[in-house]
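> attaching a predicted model along with its sequence, questions to come.
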Amino acid sequence: MSALITLDHNEPSAAPAEPAYTLGDVDALGRYPVHLNGELLGYVSRWHGTWSAVTRTGLTLPERHPDRDAAARSLAQLTDPHTPAPAAPSTPQRLTAHAHLLDPALSATTRNIVSAAVALARLDELAWLPLAGYPGADNRWLLRCLACNEFRALNDLSPWDGARFWSHLRGRNGDNIPRPLIRHEGCLPVSEHADALKVFARAPKPVCPCPESHPTSPQAARALLTTTGAAWRQRDPDALTALLTRLLGPCPASRARATALLTATGKPPALTAN
């Protein structure tokens, strides 16, 4: 019995090569630029353990990625004409009027507001000026160093702006020691930090002197948190911005305000935040 064997001389088709992208250095906003053949495609950035990608035109891809390379590949694959354009996210448009107080990606929940107030009070003591809204403990926060501001001005240097993690600035395991010890390149020597910080930590006020009337008692803080929650749920951007300004705006009594918020929510009155 004979059998006819037919040989298939066609080699299996190779999978198309993925676009060769390059990742640049992280910028002041915590973003990594993604380039393809020298052309900027967009940026990838980390948010609470996952990575997102944004095109150079500002379109945020809806998928979340486990690492920055996966996010960068999603940008690079958009150059393939056979790759469909990403669909617009189905989530409601975020409120952005309060972006200078609370990051637009954070909901105006009591937990986030209290954590932000605690962080802002501590930044006042550590001579950091926030240039963006509180983003949470594990995301980069754009800050300006005030400790060396006078020194840099005398030497015709611009203020130092850069991204820092609040989880590093608040210390670890309760030791309350900000990290890194060297605040940034070009700052004052570590041995001069203590004297520089005394200027900013001098006698915080126990009561708010501002026209916005920031709450410094648990009763006032509790009432304001309740009203703020209602404004957030109703998606009222004007009311929410005004309320968050009272809860998170600059104030000489920021420590007293943070303590009042912690007490109002039943937390120990210590300036620690998640």
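Happy to help now that I have it. Numbers count the residues shown, from 1 in each chain.
> only C-alpha atoms from now on, for both contacts and neighbour counts.
OK.
> longest strand in the chain, by residue count?
In the chain, assigned by DSSP state E, the strand with the most residues is strand 39-47.
> what comes into contact with that one?
With C-alpha atoms under 8 Å, 6 or more residues apart in numbering as the test, strand 39-47 has contacts from 30-35, 51-57, 68, 71-72, 75-76, 138-139.
> redo that, cut-off 6 Å
Residues from elsewhere that reach strand 39-47, judged by C-alpha atoms under 6 Å, 6 or more residues apart in numbering: R31, Y32, P33, V34, H35, W51, S52, A53, V54, T55, R56, N139.
> mind listing the strands for the stretch 1-150 of the chain?
Per DSSP state E, counting those that start in this stretch, the stretch 1-150 of the chain carries strands over the ranges 21-23, 31-36, 39-47, 50-55, 128-130, 140-145.
> any chance of the ones you listed in JSON lines, plus mean neighbour count and distance to L188?
Shown next, in JSON lines, are these (neighbours: other C-alpha atoms under 10 Å; distance: least, C-alpha to C-alpha, whole Å):
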{"stretch": "strand 21-23", "mean neighbour count": "18", "distance to L188": "31"}
{"stretch": "strand 31-36", "mean neighbour count": "21", "distance to L188": "27"}
{"stretch": "strand 39-47", "mean neighbour count": "20", "distance to L188": "30"}
{"stretch": "strand 50-55", "mean neighbour count": "21", "distance to L188": "34"}
{"stretch": "strand 128-130", "mean neighbour count": "20", "distance to L188": "14"}
{"stretch": "strand 140-145", "mean neighbour count": "21", "distance to L188": "10"}
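> structure B:
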Amino acid sequence: MTDGHLSQYLHDLPPSTRNVTSAAMALARLDELDWTPRGGYPGSDVLWPVKCLLCGWEGLRFYSHLRRARPKGRHAGCAPAAEIANRLDQLGRAATGTCTCAQPHAVSAEAFHETALLLASAHADGDSKQSLFLAERLMGPCTATARRGRAAQRAFPRS
């Protein structure tokens, strides 16, 4: 996902606060379940290309199916159901909750809110370079992805 376009974060979706918030929450959930996206967030009920970090399988999944409790099985040919929870826990140890990236990500509700509004403005102004920079701060890979997802929920709560 390094094509240098906003679509690497939001597939065919405008960078509205709702879409950016949903994408950040979806990326946090994928991270928690040890999936990695192979394309931008397409929306919750659209097939999303993903890669299983347990075995390397690549295919399509609905995010709406992944946001539920940990599934008993992941896909055909993956780890046995009895081993999945333990493997997820082992892989999840890389998540620190602290962003140590060279370009800090928005991991507080205030920072997420401000950055999302700046992204919407940059996109409306046609500033693709600034839009991509801000999208990276909201949705780029980071060891604090789960924290950023929680910040997104607090910044733009659903009513």
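Noted; the coordinates are in hand. The model shown is predicted, which means the values in this text are computed figures rather than measured ones.
> now the TM-score, please.
Here the TM-score for the pair of chains, by TM-score structural alignment, normalised by the length of the second structure, is 0.90; 156 aligned residues with a C-alpha RMSD of 1.7 Å.
> out of the strands of the stretch 1-150 of the first structure, which comes closest to W166 of the first structure?
Ranking the strands of the stretch 1-150 of the first structure by proximity to W166 of the first structure (C-alpha to C-alpha) places strand 140-145 first, at 7.2 Å.
> can you tell me what part of the second structure that closest one aligns to?
Aligning strand 140-145 of the first structure against the second structure (TM-score structural alignment) gives residues 47-52.
> ok, now stretch 71-84 of the first structure?
Aligned by TM-score structural alignment, stretch 71-84 of the first structure corresponds to no residues of the second structure.
> likewise for stretch 233-248 of the first structure?
The alignment places stretch 233-248 of the first structure over residues 124-139 of the second structure (TM-score structural alignment).
> what about the helices in the second structure?
Under the criterion DSSP state H, the second structure contains helices at 17-32, 63-66, 81-91, 109-124, 128-139, 145-155.
> now render those as CSV, adding mean neighbour count and distance to Y9 of the second structure.
Below are those laid out as CSV (neighbours: other C-alpha under 10 Å; distance: least, C-alpha to C-alpha, whole Å):
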stretch, mean neighbour count, distance to Y9 of the second structure
helix 17-32, 22, 8
helix 63-66, 16, 14
helix 81-91, 14, 23
helix 109-124, 19, 12
helix 128-139, 21, 7
helix 145-155, 23, 14
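> just send these back as CSV, with distance to C52 of the second structure too.
Converted to CSV, these look like this (distance: least, C-alpha to C-alpha, whole Å):
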stretch, distance to C52 of the second structure
helix 17-32, 10
helix 63-66, 12
helix 81-91, 11
helix 109-124, 28
helix 128-139, 19
helix 145-155, 17
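> among the ones you listed, which is nearest L53 of the second structure?
Using C-alpha to C-alpha, the helices of the second structure put helix 81-91 closest to L53 of the second structure, at 8.4 Å.
> now the closest one: which residue numbers in the first structure?
With TM-score structural alignment as the criterion, helix 81-91 of the second structure aligns to 190-200.
> and the matching stretch, how far out from the chain middle?
Mean-position distance between stretch 190-200 of the first structure and its chain equals 26 Å (C-alpha atoms, centre = their mean, to the nearest Å).
> can you check stretch 138-152 of the second structure too?
Offset of stretch 138-152 of the second structure from its chain centre (C-alpha atoms, centre = their mean): 7 Å.
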